[in-house]
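Enquirer: Pasting the sequence and the predicted coordinates here, then a few questions.
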Amino acid sequence: MADSPSLVEVRAQRASEPTFRAGTVADIPGFRALGEAVVPSTYGPIDAAYAQRMLDEWWVPEVFETSLARNTHLVAEVDGEVVAMANLGRVSRSYRDFPYVTGDREVMWKLYVHPDHQGRGIGRRLLAGIEALVEGDELWLEVVDGNAQAYDFYRAQGFEEVERVDGGPWPDDVWMRKELPMDRAR
């Protein structure tokens, strides 16, 4: 019988340093698994039906295929497993309509870190990677009203709340923007 790994070995495996790379279609199952780990615990307390809607409508292979074709995706992986992802695109190339948005904003549509890997700086590193890809001088994002952890994270990273959009039967969308220096390295 093989020896079981010690607690120290298990912690060392979990603490493996993440690698960062561009996302691909091969990551779609990993994206879905990440969504299943993050969405219910993040959005369930806000609105369980909305959390399920997110998984059913926005965390499905067809949407990721479209998103990968239109947007830039960054992935953090540990031992071959997707543990975080972020993506960047323009409002004009979204598969969703935003009739209340003026201009062609560059938007970080997703930034999610698996709960087992939060607190390790992965989210900040993905955000820095996204910021480096922005062509203009500002980055936008949406946060679901009630997601205080994400809201507070983005505020700490220099984002400011700009507008709230009535979600109707769903939680409101909070749009945040960060001004980026034009002379930043790309």
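Expert: Sure, I can see it.
Enquirer: make it CA atoms for all contacts and neighbour counts henceforth
Expert: Noted.
Enquirer: Just give me the longest helix of the protein.
Expert: Secondary structure of the chain read by DSSP state H shows that its longest helix is helix 28-43.
Enquirer: contacting residues around V162?
Expert: Each residue near V162 by CA atoms under 8 Å, 6 or more residues apart in numbering is listed here: V174, W175, M176, R177.
Enquirer: switch to 10 Å and redo it
Expert: W140, V174, W175, M176, R177, K178 (CA atoms under 10 Å, 6 or more residues apart in numbering).
Enquirer: got it, and E163?
Expert: E142, D173, V174, W175, M176, R177.
Enquirer: Below is an additional structure, to be compared with the one above:
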Amino acid sequence: MTPPRVTLREATSADAESIGDTHAASIRALGPDAYDERQVRAWLSNVPPDRYPLEDPDHHVVVAELEDGDDEIVGFGVLDYDSDGRDDRSTGEIGAVYVHPDHVREGVGRAILAALESAARDAGLETLVLTASRNAIDFYRRQGYEEIETVSLEMAEGVRLECLRMRTALRAA
């Protein structure tokens, strides 16, 4: 069976709820592969639709939709051009790449990541960093990202997720 084709577009404020739904579905389905129930619940508590930087000029947010025309968002990604306000203007940060669990391993995540990397190159960035949850580390390794360090993110008071900080050098397309 051929996987469905997707199209990518820049997200709009009207997409916030669908992005949140995709984000939560991904965490619910894939999070338990890497974290316990309490950690997954805490992770989910950080998914309100108003948290996405859809109107922020320092961010680029893309959504993936199925080409069959039903406008269903099956994934999204966030690029922060000015990661943490650092003086190093050559480094950006991938803030998210999430795919709906019904469409994992169909190339959606790779397409989203490629679009974000292309936007980063177009903006003159030379390096991208990200913080990968345990269940996403292998995906990013396959895309050429290298380990920097293990970090622990607080999702709720007293609930932390061990993640891996990673980076890649952007090469000309």
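Expert: Sure thing, it's come through. The structure displayed is predicted, hence computed values, not measured ones.
Enquirer: which other helices and strands contact the longest helix of structure 1?
Expert: helix 48-58, helix 61-70, strand 72-78, strand 81-90, strand 106-113, helix 148-156 (3 or more CA pairs under 10 Å, 6 or more residues apart in numbering; DSSP states H and E).
Enquirer: got those as CSV, with mean neighbour count and distance to L126 of structure 1 columns?
Expert: Shown next, in CSV, are these (neighbours: other CA atoms under 10 Å; distance: least, CA to CA, whole Å):
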stretch, mean neighbour count, distance to L126 of structure 1
helix 48-58, 15, 20
helix 61-70, 16, 16
strand 72-78, 21, 7
strand 81-90, 23, 6
strand 106-113, 21, 8
helix 148-156, 14, 12
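Enquirer: With E9 of structure 1 as the reference, name the closest of those.
Expert: E9 of structure 1 lies closest to strand 72-78 among the helices and strands packed on helix 28-43 of structure 1, at 15.1 Å (CA to CA).
Enquirer: Compute the inter-axis angle for the closest one and helix 28-43.
Expert: 90 degrees (axes from the mean of the first three to the mean of the last three CA atoms, to 10 degrees).
Enquirer: what packs against strand 72-78 of structure 1?
Expert: Partner elements for strand 72-78 of structure 1 (3+ CA pairs under 10 Å, 6+ apart): strand 19-22, helix 28-43, strand 81-90, strand 106-113, helix 122-133.
Enquirer: Out of those, which is closest to Q157 of structure 1?
Expert: helix 122-133 (8.1 Å).
Enquirer: list the helices and strands the next helix or strand after that closest one packs on?
Expert: Beyond helix 122-133 of structure 1 in the direction of the C-terminus, DSSP states H and E gives the next helix or strand as strand 138-144. Packing contacts for strand 138-144 of structure 1, counted by 3+ CA pairs under 10 Å, 6+ apart, involve strand 81-90, strand 106-113, helix 122-133, helix 148-156, strand 160-165, strand 173-179.
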